[in-house]
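> generate a structure from the sequence data that follows.
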Amino acid sequence: MSKPPLTPLLDTVPTPDKLRALPAAALRQVADELRAETIDAVSVTGGHLGAGLGVVELTVALHYVFDTPRDRLIWDVGHQAYPHKILTGRRDRIRTLRQPGGLSGFTKRDESDYDPFGTAHSSTSISAGLGMAVASDLSSDDNRVVAVIGDGSMSAGMAYEAMNNAGALGARLIVILNDNDMAIAPPTGAMSAYLARLVSSRTFLSLRDFGKQLARRLPKFMEIGAKRAEEFARGLAMGGTLFEELGFYYVGPIDGHNLDHLLPVLKNVRDAGHGPILVHVVTQKGKGYAPAEAAADKYHGVAKFDVITGKQAKPKANAPAYTRVFADSLIQHAAADDKVVAITAAMPSGTGLDQFGALFPDRTFDVGIAEQHAVTFAAGMATEGYKPFCAIYSTFLQRGYDQVVHDVALQKLPVRFPIDRAGLVGADGATHAGSFDLAFLGCLPHFVIMAPADEAELMHMVATSIAIDDRPSAFRFPRGEGVGVDLPLEGRPLEIGRGRIVREGSKIAILSLGTRLKAAIEAAETLDGYGLSTTVADARFMKPLDHDLIARLAREHEVLITIEEGSVGGFGSHVLQYLAEIGALDRGLKIRPMVLPDVFIDHGAPEAMYKAAGLDAAGIVRTAFAALGRAEALADASGLRA
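Now for the predicted structure:
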């Protein structure tokens, strides 16, 4: 185990006000020590590393130049904010990142005054920053607002909507484009840095504004010519025409790891008193840590690792991951059907579609961070007879909901939605939990909605969705490993709207949707030990419901418990609606829907989170005892939580 790094200068700057008291010449050492501290901290906890290493110098420069937290600093997504957290009074807790009760892996408003806006989904920073800037103007305040956004996040339409609005309003907003991959225009050393300092200076800004005012007083044909000449000249020097057309003053590109370049430019834009300004900063993801620089993903997300070797401590899987099972199954079907295509919104590896793309590059489409576009793009392909699988995490599918409703469901187009990261996701916490898809999809006409109990069932649901050619379908599955069942050679289409009985009983029925089935079976075995004969059923489908199965369970049992990995308004609500319609509730049936609690659940280990939510085997047992009024048994069962 490596020793913690020596950080004598960083030790003296627990907060940005202390940083601003240092001479500029000392900032290089602060940055080097901050990078070492970030690497060491993430080696203990795991988390997002590469993005944070890429913005170490930028983080130091921003807190040095701007009066944070009075000046608002917003990090888009927030996975690059670990160095920011170290500098803003949270260093003593940095080794609790993403741990139960510890620091969030993203920025969070109730964690620090230095986090003015909570993030975790991308491309929101410019909109939020514009709102803050306009509010500041309305209040006659003079604080600055800075939004740092990566080039990947700039692939989302929301970023351009915000920039278009900011340009029209002429708001005092500074956007830092952190270009760590796309390299819109590479920096050209000292000359580029000199030009960036020059064009960001108050003199140049004033001169340019004077030129614009003069051009407006010229005859129309001369005004147009002058404007084009100025744009052409600026384009030759540094690019940025797109941002200029959106109403931003463009500065850059500049080297994001050179403090001598960063500091004067940031000071200039801070003092400009101008409308919206975009500073184009080029950085290297994983900068300063050789294993990260050498890795294909630049150590974007890592498990605990050895600082010296970079080797990650990833446990050996006991069963294949659901994501891998989905990808392998889709590949198998695509080999036999050239109409099968795959679409992802900037998450090819997370959804398993990188494997699909390696074999079928012409049938794989990564549309960038643009979930709305991904959904309607899939709808367009479906109109032409293709079989699109639009693979989006549950938490991100929320961003394309209008398109799911209007462009897919309303038109009954057979778009298939593999929904990864369903339910609680562990260390990423509430922002990434797949809590709501059952509720927001279940209310839509025409949808077929499935949830596999294990990895073999997932294979069957891939096959089922391919066979559904007259309406949209979705199947949701969790992050992580399967339960270890034997896998079939290939998936087979299931009968639509038909569940299955897993074990027979007579007094209590547990109806599970999704991977809580294992907990349901464990609970049934415990209940049998108390003399409470228990049936367990796997619903398979939330929509359409298996009415025959539900009616039978209600008719033949005293208690019916439904359980799902989702919020209120999902599967259990649909079951209750049906039972009310057939009058089953009038006959004394005790029904208990078990769902995620009506709160946003912070990060932790997934099984511990389900236990705390009461959705484990012990929680099911307690629910059954409470429904029967078995107080003595309930007291006995209280120890089941331990």
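
> contacts and neighbour counts: CA atoms only from here.
Fine.

> okay, helices next: where are they in the stretch 151-300 of the chain?
For the stretch 151-300 of the chain, applying DSSP state H, counting those that start in this stretch gives helices covering 157-169, 189-199, 202-217, 220-237, 241-245, 259-271, 290-294.

> residue 417 is nearest to which of those?
helix 157-169 (21.3 Å; C-alpha to C-alpha).

> which strands and helices sit next to the closest one?
helix 125-138 (3 or more C-alpha pairs under 8 Å, 6 or more residues apart in numbering; DSSP states H and E).

> okay, now residue 603: neighbour count?
26 (other C-alpha atoms under 10 Å).

> hmm, it is touching residue 103, no?
No - contact criterion C-alpha atoms under 8 Å: residue 603 and residue 103 do not qualify, at 9.2 Å.

> contacting residues around residue 547?
residue 578 (C-alpha atoms under 8 Å, 6 or more residues apart in numbering).

> second chain to compare with the first, below:
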Amino acid sequence: MHIEPGSLLKTINSPEDLKKVPREQLHQVCDELRQYIIDVVSVHGGHFAASLGVVELSVALHYAYNTPYDQLVWDVGHQAYGHKILTGRRDAFPSNRKYKGLSGFPKRSESEYDTFGVGHSSTSISAALGMAMAAKYKGETDRKAVAVIGDGSMTAGMAFEAMNHAGVADSDVLIILNDNCMSIDPNVGALKAYLTDISTSHTYNKLRDDVWKILGKLPIGKRFTREMASKLEAGIKGMVNKSSNLFEALNLRYFGPIDGHNITKLVDTLKDLRDIPGPKLLHIVTVKGKGYALAEKDQTKWHAPGLFDKITGEIYKKKFDTPQPPKYQDVFGHTIIELAEHNKKIFGITPAMPSGSSLKFMMEKMPDRAFDVGICEQHAVTVSAGMATQGMRVFCNIYSSFMQRAFDQVVHDVAIQKLPVVLCLDRAGLVGEDGPTHHGAYDIPYFRCIPNMVISAPMNEQELRNLMYTAQLESTELPFVIRYPRGEGMLSDWRKPFEEITIGKGRKLRDGKDVAILSFGHPGNFAAAAIRELRGEGITPAHFDMRFAKPLDEELLHEALTNYERIVTVEDGTVVGGFGSAILEFMQQHGYKNEVRILGIPDRLVEHGTLKELHHECGYDAAAIAAEVRSLTTSNMAEAI
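Take a look at the predicted model:
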């Protein structure tokens, strides 16, 4: 389906083309850009509300700044669709997040306008500051660096670390704080209240605007005007709204708040700020989902709604004739409530993902025992550890890819102290259209190398429930990792009585001949499908669901390695240092010489696509497993001859 851009937008293939548009027509560009995003995302899918909220900012930045020479860094990148469309990728935009198409996030290899690859939050200020420091060193005094960061991303410690440095680095960097009171879910914490205080202080804002209007009419030099304005601003901030001194206390000149949807005001402000040297922060107030009423009303739902009817707002859902299994994250969300109703020591913690992780159910039902701590993975782990020292059983739910940010806390604050924190890794393995910044590829190796860790993965929803049940028992005394994939449910009848699983014990699902498949976690279902296909061909591999990558079930491994000459391991994680590597290490320690094939995520960056496409590309879907077993069986027959 071809989607036609508006009459002005179709003429814009670069920021240079945008600059040719008369200033008074920029509002039309914004209207057409917003409509084009709505048209494309409704048909092709993708993130939605965030980019609608920064349409005017996207236009204003490329209009006022000399991109790509001036460096523009978008935090996370959910909101960069307008930026992509304005920078030569308009016609390719329908391929966004599709296999072999445009990335859903800024990506350096995709465009010179994407100055920094992003996908995780709160990195933009550090990156832009680094660019500004380099420009200063090289003598590029006319080169500017701009970081666009949301108020949700600003809650992360890294953003404060970067501002703390920016205030003393004496580099020309502009931080644009896009304040819409949202990340994916509504923002939480003291910073939210602080920004609300700034943006709603009518007395402060009126005085500040009046000062600028008066000084702008005075017949004095522009520089002197700014100096006077700066002094008067400081006085106003001190007298009227003391809390507004936070950014100033970090030596960042604070401007704002201003309406982030007033394109004329934005352009004028950005052009003025481009001429002001040093570190500075512009606070803009926007509405996530701006221009699409339903998205403005329910911003969490419309963050990434999937395909929808842009007229009626109906979000298309697949229709099935039979009941469908729930997503793993929903099983987690309902199961933790069941467990908490019987165990008063259970708490839930998540860093800004209550909807994605489904901890929202517990937050609604038990608000005193489930908490969203903001985009603060490191804090989430250590606060969980602190609660564990007092006998609490904390389920700390963090996406696998985001858990990488809290590795040090897991080592020092959890593992060394042997605290029984339950680390639930949602989105483990390949995640699909979000691509390499979000794939949960590395958690098995980076946890497996830490002493005192239990690392588990369920093959289905019932196994997830039982692992959660086991993890909260008083007899479980070590940090307990449970990793499970995005969505991908298997069982419709999943809510069954809990059963304790012995830590480090797997299960044999099928006996066989010649070849044994050792699976870890959800890919065991791919193995089961492959076995069903192979048995129709007279090939009968055995199947062992190992459940634990650490500790390994040594008894089960001895059985498999003794009885089957050829082994295939399957995991939804990197083959380097992962579950398959653990099997090879075990074999080396015990002198086994079996032939082993390791299937999983290869040692390269895997781009975006559907899960089906990516599992096939990486060679561990059912077809690939079956092919590997056939290959081993054929080689075995050839050797016998």
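
> ranking the helices of the stretch 151-300 of structure 1 by burial, who's on top?
helix 259-271 (a mean of 20; mean count of other C-alpha atoms under 10 Å).

> mind giving me the packing neighbours of that one?
helix 56-65, helix 189-199, strand 249-255.

> the shortest one aligns to what range in structure 2?
So that's strand 249-255 of structure 1. Structural correspondence for strand 249-255 of structure 1: residues 253-259 of structure 2, per TM-score structural alignment.

> how about the secondary structure of residue 148 of structure 2?
strand (DSSP: H, G, I helix; E, B strand; the rest coil).

> what about it, neighbour count?
When neighbours are counted by other C-alpha under 10 Å, residue 148 of structure 2 comes out with 25.

> re the thing from before, can I get the helices and strands packed on helix 259-271 of structure 1 in CSV including distance to residue 376 of structure 1?
Shown next, in CSV, are those (distance: least, C-alpha to C-alpha, whole Å):
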stretch, distance to residue 376 of structure 1
helix 56-65, 37
helix 189-199, 40
strand 249-255, 32
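
> to residue 478 of structure 1, which of those lies closest?
Comparing those by their distance to residue 478 of structure 1 (C-alpha to C-alpha), the top pick is helix 56-65, with 33.7 Å.

> which other residues reach the closest one?
Under C-alpha under 8 Å, 6+ apart, the answer for helix 56-65 of structure 1 is 16, 19-20, 27-28, 30-31, 34-35, 83-84, 256-259, 262-263, 266-267, 270.

> which of those residues count as buried?
16, 19-20, 27-28, 30-31, 34-35, 83-84, 256-257, 259, 262-263, 266-267, 270 (16 or more other C-alpha atoms under 10 Å).

> residue 242 of structure 1: which of the helices and strands packed on helix 259-271 of structure 1 is closest?
Nearest of those to residue 242 of structure 1, taken as C-alpha to C-alpha: strand 249-255 at 9.2 Å.

> so which elements touch that closest one?
helix 189-199, helix 241-245, helix 259-271, strand 277-282.

> so can I have CSV of those showing distance to residue 252 of structure 1?
Converted to CSV, these look like this (distance: least, C-alpha to C-alpha, whole Å):
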stretch, distance to residue 252 of structure 1
helix 189-199, 5
helix 241-245, 12
helix 259-271, 9
strand 277-282, 5
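
> who wins for proximity to residue 432 of structure 1 among these?
Closest among these, once you apply C-alpha to C-alpha, is strand 277-282, at 28.2 Å.

> where does residue 5 of structure 2 land in three-state SS?
Per three-state DSSP, residue 5 of structure 2 ends up coil.

> what about it, how many residues nearby?
Neighbours of residue 5 of structure 2 (other C-alpha under 10 Å): 18.

> hang on, it packs against residue 31?
No - the pair residue 5 of structure 2 and residue 31 does not pass the contact test of C-alpha under 8 Å, sitting 10.8 Å apart.
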